[in-house]
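# The sequence isn't on hand, but the structure is:
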């Protein structure tokens, strides 16, 4: 047990603070093998995690690495370093704290391995990299504690799976190491505790006083939300009003592109020149650090941000959070709300701005969920084998290993506790040889077995190449953007390679909230100038496009089930009432499908509420089925809640399109030949180490990697269809880009109950779908028929007549 020294109490008192009960309890239970603390934002949970470490190191009789702190964000690690520096300096504690992320200079990284600090602040990727070095056993032998901040965020991704394998390895190198998890937003504490603990050990959960409920509301605007769109531009005057009323306002967006657009429009409307910044992951490190430093100094009145500032950063002057657009996920909204009033027992103030009319309903449902503390979360599914393959390579870089011992180590990770020996051996075989179809190629011969049965790298020089390609984040296909000038020019950030390919010299685009002009491409770097003499194109970024969570979708459907909606603005309530009168409102236990004519086409609208990825997949499947049925579909557009399909013929029996068994069969056939599989294969093969993004000092372009991965995918599909990498790809595609599991959930909850409403005009709920971007054309018989009709019309207008159908390509002049 780590007693909190009197000097710590004195320091707290000097600041007018007192140690909270949950902080004391964390210190008292510091000997626990694992411990999960759930405390509200501003409740001092990070300090609670560090107090036992600071107490143990206060006497100055300890050298070497004592505690590792892991966070999902580099900015969070830097913020913690600043915050820890205050008590350490003011109490004159003999403790050295350093961070180690992708932004850390190589010289410092090298020194840290030889002379590690007492406390190292890092990310999952940097920790994995440290475990590849031969001196890792020496560096970690005295490790006492690992603190994982915002553990809920890591538990939802492959980064968390990678981290848990790293923890399993650290436990071998330092058997007495203790694990601490910290979070403010956990929908299933037992699951997160199981994720954190060394399997099968238990993990106690401590709960802090949750504090007062947040002060959260929907922002009222004079202008009504538009029928479609996602930028929230209509609300800018009101957002500026709120910025003026508060010290510092954080304005969150769901995507980086939306953040750029909103910041640009906000700045144009900022007549009083209030200091406003922008922060997201595609900006350069220098620009992000300038914005963070300005926030710490209190120089900014507002900052437009994305998920890069979702987590943990302690900026006490933030007194308002504004979420632009539906949050799509209640847990994310709670996390963002917590950025305001980062003070214990003070309510966080937040406002939410629906970007369009339907999002008014979604935002209202999210507000109700926040007030009821009803958090959402999607099940993770089985352990990702591509991450497992990468970790075998990580272990091999450190030196020879015993397969039995490594398998046993993996089983101590809660994520991989159910891993079978057969699955492990398949991963080991692929890492060692590439698998059946690739055994003949030296490129994939990574490991060899020694006479004593242990495994090691076939070529020790391969370790450096493996290190350069570690990680599970697929933030690829981007090019650096720099100001053109002497030397290398000042870095601004990154844009997607596909967007860069559309630019010609003289084009302008937004980055960092500023308009820049494209001058050319030099050594995979986009060179720009500040000359902005055209309206900007909008850069596309790799920021996630969130799908509405299952729980939030269920709440929306429950809203529809009521007879009236007093919590909704009158314009939205009247819209829903009109839909109910003209047609029906969707319900949870029945699938609503509407058919109606419009603009010379027959339209079918399916209200599945399965999330954007799943609805997009459903659109592809249904149009293919309609094509086979001779209904001549021409295209579709999908949102989180519906898919709208148009074509030349009316759907006579919509229920026939949703036969569960044949739909699954069609999906499997469609998926096997779809580009989604190649894209998913590329991502998983890169994580598994079968493909390399970085080679030596050269970084391959997305197109180069895509080309080589497509060849590899086609080769395995043809010659080794049972290859492990194809099996992994199928698993990942099912739950990732196509999200077929949510389609199956939709079919299960409706259980064949279909309401097919046939009308003579567009319905109120379907109307906004006609304004949605992202229409997907269907290249089938319907389009061919349209082309024939147009050809007939043009020829007749030109005084030509077509010959009989058996000779369509011949034409004659009628005179």
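Thanks, I have it. None of the values given here were measured: they were computed from a predicted structure.
# contacts and neighbour counts: CA atoms only from here.
Noted.
# list the contacts for residue 575?
Counting by CA atoms under 8 Å, 6 or more residues apart in numbering, residue 575 touches 764, 765.
# just the helices in the stretch 401-550 of the chain please.
Under the criterion DSSP state H, counting those that start in this stretch, the stretch 401-550 of the chain contains helices at 403-411, 421-433, 462-468, 497-500, 550-560.
# hold the first one in mind and look at this next one:
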């Protein structure tokens, strides 16, 4: 099918009636409609989605044949329904005979059955629903006429296992529909070629279309009367200034990095809202109905401000937003650019945004982020090869659809970019795992899910297993949560809180959810029952969610800023703080590692300014204290931030260089991981994705405690009897890549190359002071405890006059 140079008459008339001109990048997509793979890079508000659909609308306007023509995949269910609403406008106004439907977890079972029997022309879905569709025996019939697949916000999917799952799903679709054309839609990214390689059918190329980036955003730091605190993430000091900005604008989105911070900020904002401005809150732990009410109010323009998290990051066009406020350092330039684009969501209209640092160091990080945005210098880190737990799930999905040939499936999987380097040995290991569960588990029927037939094809051992496999499809690992409802029969749902937090509550405790203070009344049938209690100080629910670490690129910018000593753009209080650090000690520099040691509060302190991100700095604290214990330095504990690790103990460190031997650190990490809960938590996630653990069984969902018990038993069994089991290999890879972020420590050691600046000071340095206020202090059990106990006993004997009797 050739590309098109002009729109069909009905569509062109629709554009003309609105007084619109087709954008150059939209025309480029139309002209290249026949290309096997296209990637459009365009700024937020640049008409990406319409560009992706124009070839589909044009083709169906000319030839409205029945059956599925285009599949649209988005990261969010809400985005799919929003796109449907927007897409129906040109279809209905141009009177095009095109059916558009969405299919997500919220779609009723009756509608899903009808869609399989009679697919619409355009189906809007998510990676999980697509995987489920490809698992059915009638998948070849459902997708028989599929011509195009449009992947929206592909940059957001590229960084997670959902992206890996989607690309394996596209490989399956390409197997079913060899002529399938792929289109990816992305916001501005630092490496378009990497996204193109992910999208393309390996080794085929993918053409890249880049839109005009548009005008520079209007972005600055919010000026506040009070200086930010030295530590913390609540940004309470900025409440009056934020409220003033809300009053000056039509609709303001106030972004936070975590759900708990959003709840706390919303509560404080509401208490200060003397003018009773309509303000809402939106995040992933709230009940879906409550989120929907907020979304509808936004579209109508009824809200002046919405306190939110990443739940509103992506390309939904929410009403008349004219200001974005980011509370807390954005940690990642791409994320900031995405959020900025929510304001003035129109092509060639500058976005307006304000940054609110939550503490003193975040002032520096926010300035670095501002400069990166202005320089269009985005960050990004490669994810490496495709994870094998997702691969195991894909093998089971394929088996659900019917018998398969292992050689053909191996070639199909390698056509997905992240799996292009998949070795036959790794594939066979995953196949064997699906067939037997592995050496230690092969005697148990429940883990023997597929078998090889005499003709060489593989199939499900028991066809009834297909239903259970389908119930557990997906890579999103929900944290263990409990529903929260108002007390009483038929009590309305409020949202979810973590099981661990719920377990810490006793009757009468209060906490925040959905901006309301509620009182815990008890647990009934695994549901947390609450009543209203607005008059007391609440606890904050420990909402799980992404805990961002400062990107490598932002960290490097901060270090370059320190080396240049250029404080222009910084408030005077922060500039004075950094000048004082330079006079008392020195500032960290690129390519060098600054370590300070000094006495404080009767203990010896050591601060390591690694700028490796919170996870890596936390891991560094664990490993360094282990090394110090081995060397008799008696460490007592540590605390970490995004930029430094503080360790305290009984002995001064005079030569820190030997502590940073990378080989010794990695060996220490292996020993620490082997007996740590981090590994069990990581194992549970990977084992669930790979199909070893089932969270959903016959419509019933295991509680988090049940799932943890079964996964812990499995983990201990495999460690003891099958230490080289595939799932244990995957678990270590995942822990190293994610939770402990050892790659950032390797990068730090490579960057420093042994160039360590150790300064011995007589007191706390200005840069280290915030670390003493940082939460999450981790105590270390070791020789320090014994020494302190011995000193305490000696002092007691001396003071009591018993020392002579004991020979002390």
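Structure received. The model shown is predicted, which means the values in this text are computed figures rather than measured ones.
# To residue 229 of the first structure, which of the helices of the stretch 401-550 of the first structure lies closest?
Across the helices of the stretch 401-550 of the first structure, residue 229 of the first structure has its closest neighbour in helix 550-560 (19.1 Å, CA to CA).
# For the closest one, grab the matching residue range in the second structure.
Helix 550-560 of the first structure corresponds to residues 552-562 in the second structure, going by TM-score structural alignment.
# how about residue 305 of the first structure, what does it touch?
By CA under 8 Å, 6+ apart, residue 305 of the first structure lies in contact with 250, 251, 252, 253, 256, 259, 278, 279, 280.
# quick check, nearest of those to residue 124 of the first structure?
So of the contacts of residue 305 of the first structure, ranked by how close each gets to residue 124 of the first structure (CA to CA), first place is residue 280, at 19.6 Å.
# so what corresponds to the closest one in the second structure?
Checking TM-score structural alignment: residue 280 of the first structure goes with residue 283.
# Look up how far residue 531 of the second structure lies from that match.
Remark: distance between residue 283 of the second structure and residue 531 of the second structure (CA to CA, to the nearest Å) = 21 Å.
# Have a look at these two and say which one is more surrounded.
residue 283 (25 against 17; other CA atoms under 10 Å).
# Do I have it right that that one meets residue 306?
No - between residue 283 of the second structure and residue 306 there is no contact under CA atoms under 8 Å: 10.2 Å.
# most surrounded residue in the contacts of residue 305 of the first structure?
Busiest of the contacts of residue 305 of the first structure [other CA under 10 Å] is residue 256, holding 30 neighbours.
# That residue pairs with which position in the second structure?
When the second structure is aligned by TM-score structural alignment, the residue opposite residue 256 of the first structure is residue 259.
# give the contact list for that match.
Per CA under 8 Å, 6+ apart, neighbours of residue 259 of the second structure: 283, 284, 285, 308, 309, 543, 544, 545.
# any idea how far the match of helix 550-560 of the first structure is from the chain center?
Offset of stretch 552-562 of the second structure from its chain centre (CA atoms, centre = their mean, to the nearest Å): 22 Å.
# For that stretch, report the contacting residues that lie outside it.
So stretch 552-562 of the second structure is contacted by 331-333, 364-365, 368-369, 372, 378-380, 567, 587-590, 611-613, 643 (CA under 8 Å, 6+ apart).
# what about the strands in the stretch 151-300 of the first structure?
With DSSP state E, counting those that start in this stretch applied, the stretch 151-300 of the first structure shows strands at 178-183, 205-207, 215-218, 248-252, 276-279, listed in chain order.
# Could you do the stretch 351-500 of the second structure as well?
Under DSSP E, counting those that start in this stretch, the stretch 351-500 of the second structure gives strands at 352-356, 450-452, 458-460, 481-486, 493-498.
# Mean neighbour count, these: which tops it?
Most buried of the strands of the stretch 351-500 of the second structure, by mean neighbour count (mean count of other CA atoms under 10 Å): strand 352-356, with a mean of 24.
# can you tell me the mean distance of it from the first structure after alignment?
Compared with the first structure after fitting, strand 352-356 of the second structure deviates on average by 0.5 Å (mean CA distance after the TM-score superposition for the first structure).
# Which stretch of the first structure lines up against that strand?
Strand 352-356 of the second structure covers residues 349-353 of the first structure once aligned (TM-score structural alignment).
# Reformat the contacts of residue 259 of the second structure as CSV; add distance to residue 469 of the second structure.
Formatted as CSV, the contacts of residue 259 of the second structure follow (distance: CA to CA, whole Å):
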residue, distance to residue 469 of the second structure
283, 29
284, 26
285, 26
308, 34
309, 32
543, 28
544, 26
545, 26
